[in-house]
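Participant: Requesting a structural model of the entry that follows:
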Amino acid sequence: MKIVVLGGTGLTARCAVRDLAESPDVSEVVIAGRNPEKAQKLAEEIKSKKVSIVQFDATKHDTIVKALKGADVAINGVQYYYNINIMKAALEAGTHYLDVGGLFHTALKQMELGDKFEKAGLTAILGIGECPGITNVMARYAVDKLDSVETILIRDSWMDFTEGGPPFVVTWSISTLFDEMTIPAVIYENGQYKEVPPLSGKETMKFPEPFGTQDQYRTIHSEPATFPKSFKDKGIKNVNWKEGGPGFLDIKTLVDAGLASEKPLKINGAEISPRQFFLKLLKEQNMMGWPEDIIPNDWEITRIIAIGKKKGKKTSYMVDSIFRSNKKWKGAAGQVAVGVPASIAAQMLAKGEIETRGAVPPEICIEPEPFFAELVKRDIKIQETIKTNT
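Facilitator: Okay, the predicted model is just below:
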């Protein structure tokens, strides 16, 4: 099978590339990137004959189509702003497609392409990283166990024990983080959608060690965009997402300082937005991912709690997924947590193990048990807790 990873040198997509390269069923992995030097460097680090590179530009349709021609599956690891462009290119190339999330509003727009993918006999999986992604499949697993479901809570946290390195490091898209902290969050409450302020609804949640008790906050996310429709037949009324961990509110300080703004500033006759400046600064200061001489040592946990009824009794299913950094790949937990599920889903698609066609979220098209089995093979833990009120 041939799989193309668009944006394959990115912080999280590079872990998808590495997992694919280590998977025996994959015959060809193509790192597609804007910068061929970075792609070549990653390919040389992996040292696999099955890995090749190709240059493409996410803003230019023809270059995307060319990169995808002949591939079984396209993994879109590019910033979510380009999801729809890349989906249209995948349609033209006749390639199955998946991405790692559309941050609610983009995900809904992507679903509008469902009929075209279905007619073409293709599948587009919308959001199959960690969250969205594993969270969706865990929710499907829990909901399938219940006769009815009223509420689904999705939570995420982390801990970092890495020694050395710079005081501030980004291990996934800072633009997405900025969007989560500036765009109103959307929750599904009592059967209705409503917007709430970002970082509102603070709560404290206890996680297993080494995470401990962590504060959680509302942000915009994709799970509330799809769960109400996916689980409508089970009576779903409430869906909300929250996240938080050490250093999370440090990002809010940057937002408050204006660094998330995309409004250009004039400086000495030139114009640049604070966000563009900050992204460039992070790269110059070697803060986009851990420096090469640092081995990350961190953990991440994502959790869903599905509350409903089973045999007439109020029952909750809590499912946790726990990740650790990958020393061999020098990948932080958050990078592994996003890249590996994308690799697994791409391989399932290429093998014909996912038969649903159209543009769909993971909870619609991925069977939980075989997906979990692949996670466990990669030392990613899945833990289930059941509580019943008699």
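Participant: From here on, just use CA atoms for contacts and neighbour counts.
Facilitator: Will do.
Participant: Now the element after the lengthiest helix in the chain, going C-ward?
Facilitator: The helix that spans the most residues within the chain, counting by DSSP state H, is helix 333-350. Scanning forward in sequence from helix 333-350 by DSSP states H and E, the next helix or strand is strand 358-360.
Participant: how far out from the middle of the chain is the next helix or strand after that following strand?
Facilitator: As assigned by DSSP H and E, the chain's next helix or strand after strand 358-360 is helix 362-365. Chain-centre distance of helix 362-365: 14 Å, with Cα atoms, centre = their mean, to the nearest Å.
Participant: same check, this time on stretch 241-248
Facilitator: 15 Å.
Participant: three-state assignment of the closest residue to V186 other than its chain neighbours?
Facilitator: Spatial nearest neighbour of V186, excluding adjacent residues (Cα to Cα, 6 or more residues apart in numbering): E195 at 4.5 Å. Look at E195: counting by DSSP: H, G, I helix; E, B strand; the rest coil, its state is strand.
Participant: Quick one: residues contacting E195.
Facilitator: E195 sits next to 184-187 when contact means Cα atoms under 8 Å, 6 or more residues apart in numbering.
Participant: taking the residues you listed one by one, which sit in strands?
Facilitator: Of the contacts of E195, the ones assigned to strands by DSSP state E are 185-187.
Participant: As a markdown table, the residues you listed with distance to V336 would be great.
Facilitator: Below are the ones in strands among the contacts of E195 laid out as a markdown table (distance: Cα to Cα, whole Å):
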| residue | distance to V336 |
| --- | --- |
| A185 | 26 |
| V186 | 27 |
| I187 | 27 |
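Participant: how about this one, so we can line them up?
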Amino acid sequence: MSDTKPPLGTVIIVGGAGAMGRWAVRGIAELGTAKKVLIGDIDVSRAQQLADEVGGPCVPVRLDATDPAALRQAFVECEVVLNTMGPFSKFARPIVEAAIDCGCDYLDIDDDWESTVEAFEFDAQARDKGLRVVKGIGGSPGISNLAAALVARRLDKVTEIFTGWSMRGAVLEDEPAYPSTGGAGAAVEHWLIQISGSIRAYRDGAEKDIEPLTPVELLYPGKGQVRAYTVGHPEAITLPRCFPTVVSSTNLTSGPAWVFDHARRVAADYDAGRVTLAEGAGRLEDMPAPPADAPRTRDRFAQVWAMARGERDGEPLAISVEPASMPPGKMGGGTGAALAVGLELLRQGRITEPGVHAPEGVIDPHDFFSVFLGFVEPAVASVEDLLIIHEGPVG
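Facilitator: Alright, predicted model coming up:
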């Protein structure tokens, strides 16, 4: 996908030295998307280390994401703000608000449905300023949304959408050069939030609060009968905005049943106030050994996937899709590469509509996967080789 547009000027990535941000910085530099990439992080020594590693356009900047004045001071010289700073329930709103105030386009990897809903409050303000805001261009959401949109458009009428991710892929790559700074981390805290209380999904043509970690049995084309569990990610409520015939939309996670049994116990303690968010996240990260009688079954789902059900030529049909390979770096690598691709599509002029959007609202799936495939291992030659698509009966 060649073009003649010049690189963007200055972009800043909030949390750029973190576990997700590092991979986005590497991807942006690899693509040559921007002349200057400011690695904004409270830990400026780690930001400097990353800048030294990646080189090229990278410049470390000390940034306290809890300081609204500091955000605006950093953003005022930038064209685009990228946000990888979680948990998004805490950081998403002030950062997107500061970006819009400073006249910056904005992309993030927000996987929290509540903060995604909140962001749509800024739609009119972003439109008035001609700014493009893309919420959740990571793994799930991000890759999952665009995969879902791709298969949904193969149906004449889509009525159900499932997006999902495997617990097997929801782990961070160990990078010895960037040792853990302690604590469970934002990703685990986010997971606890999204399996606690109630979560938002789409049922009977409307948003509805449902119970998290409820088992769902699916007849999945290409795999047969499989089981996954409800979780609170934003795809479930953003995809129906693009596909108005949808009556049901759900985000799911998969893995061993005993993992989710443990997660339910932790979530119950968090809901009851017996543990703090940090304590609960620590218990989730410190997973107990599987019970002796736990069945030894392999999770059959891919790292990220999507499935749409509906009709084609008057007949019911289900279509599934999943990447044949993913970028190195596990969750961080896939998420960071997707964010880098989103920025590259912005540079190419392929994201044009101002306002606040989920990825499926402003990004063509083929455009996205055409760039994304450059990051995956094993390498593939085309989008058709990258995406495994199966069609089958509706269960």
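Participant: now stretch 165-184 of structure 1: how far from the chain's centre is it?
Facilitator: 14 Å.
Participant: May I see the buried residues of it?
Facilitator: 165, 169-184 (16 or more other Cα atoms under 10 Å).
Participant: likewise stretch 117-124 of structure 2?
Facilitator: Buried residues in stretch 117-124 of structure 2 (16+ other Cα under 10 Å): 119-120, 122-123.
Participant: Next: stretch 336-355 of structure 1.
Facilitator: Residues 336-350, 354 are the ones in stretch 336-355 of structure 1 that count as buried (16+ other Cα under 10 Å).
Participant: what's the answer for stretch 95-107 of structure 1, then?
Facilitator: 95-104, 106-107.
Participant: residue contacts, the corresponding residue of structure 1 for S166 of structure 2?
Facilitator: Alignment note (TM-score structural alignment): S166 of structure 2 maps to S157 of structure 1. By Cα under 8 Å, 6+ apart, the contact set of S157 of structure 1 is 211, 214, 216, 243-245, 300-302.
Participant: hmm, try it at 6 Å
Facilitator: 243-245, 300-301 (Cα atoms under 6 Å, 6 or more residues apart in numbering).
Participant: which stretch of helix or strand covers the closest residue to E150 of structure 1 other than its chain neighbours?
Facilitator: Nearest residue to E150 of structure 1, sequence neighbours excluded (Cα to Cα, 6+ apart): I236, at 4.5 Å. For I236 of structure 1, there is no enclosing helix or strand under DSSP H and E.
Participant: and the residue opposite I236 of structure 1 in structure 2 once aligned, what is it in contact with?
Facilitator: When structure 2 is aligned by TM-score structural alignment, I236 of structure 1 is paired with V246. Each residue near V246 of structure 2 by Cα under 6 Å, 6+ apart is listed here: 158-160, 240.
Participant: between these, which is closest to K129 of structure 2?
Facilitator: P240 (26.2 Å; Cα to Cα).
Participant: any idea whether that closest one is helix, strand or coil?
Facilitator: Going by three-state DSSP: P240 of structure 2 is helix.
Participant: residues in contact with it?
Facilitator: Taking Cα under 6 Å, 6+ apart as the test, what P240 of structure 2 contacts is V246.
Participant: ranges for the helices of the stretch 51-200 of structure 2?
Facilitator: Ranges of helices within the stretch 51-200 of structure 2 are 68-75, 88-101, 113-119, 123-129, 143-152, 186-193, based on DSSP state H, counting those that start in this stretch.
Participant: Can you mark which positions in the second one are buried?
Facilitator: So the one you mean is helix 88-101 of structure 2. 88-89, 91-93, 95-100.
Participant: Just list the residues touching the counterpart of I220 of structure 1 in structure 2, thanks.
Facilitator: In structure 2, the residue paired with I220 of structure 1 according to TM-score structural alignment is G232. Going by Cα under 6 Å, 6+ apart, G232 of structure 2 touches 194, 199.
Participant: now swap in A89 of structure 1 and tell me
Facilitator: So A89 of structure 1 contacts V65 (Cα under 6 Å, 6+ apart).
Participant: That one -> structure 2?
Facilitator: Match for A89 of structure 1 (TM-score structural alignment): A98.
Participant: In contact with A124 of structure 1, which residues?
Facilitator: Going by Cα under 6 Å, 6+ apart, A124 of structure 1 touches 97-98, 359.
Participant: what do you get for R26 of structure 2?
Facilitator: With Cα under 6 Å, 6+ apart, R26 of structure 2 has no contacts at all.
Participant: Can you tell me the SS state at the counterpart of it in structure 1?
Facilitator: For R26 of structure 2, the aligned position in structure 1 is occupied by R18, per TM-score structural alignment. For R18 of structure 1, the assignment made with three-state DSSP gives helix.
Participant: Please apply the same query to A39 of structure 1.
Facilitator: helix.
Participant: circling back: now intersect the contacts of S157 of structure 1 with the strands, please.
Facilitator: Per DSSP E, those map to strands at 243, 300-301.
Participant: Narrow those residues to those that are buried.
Facilitator: For those, buried by 16+ other Cα under 10 Å: 243, 300-301.
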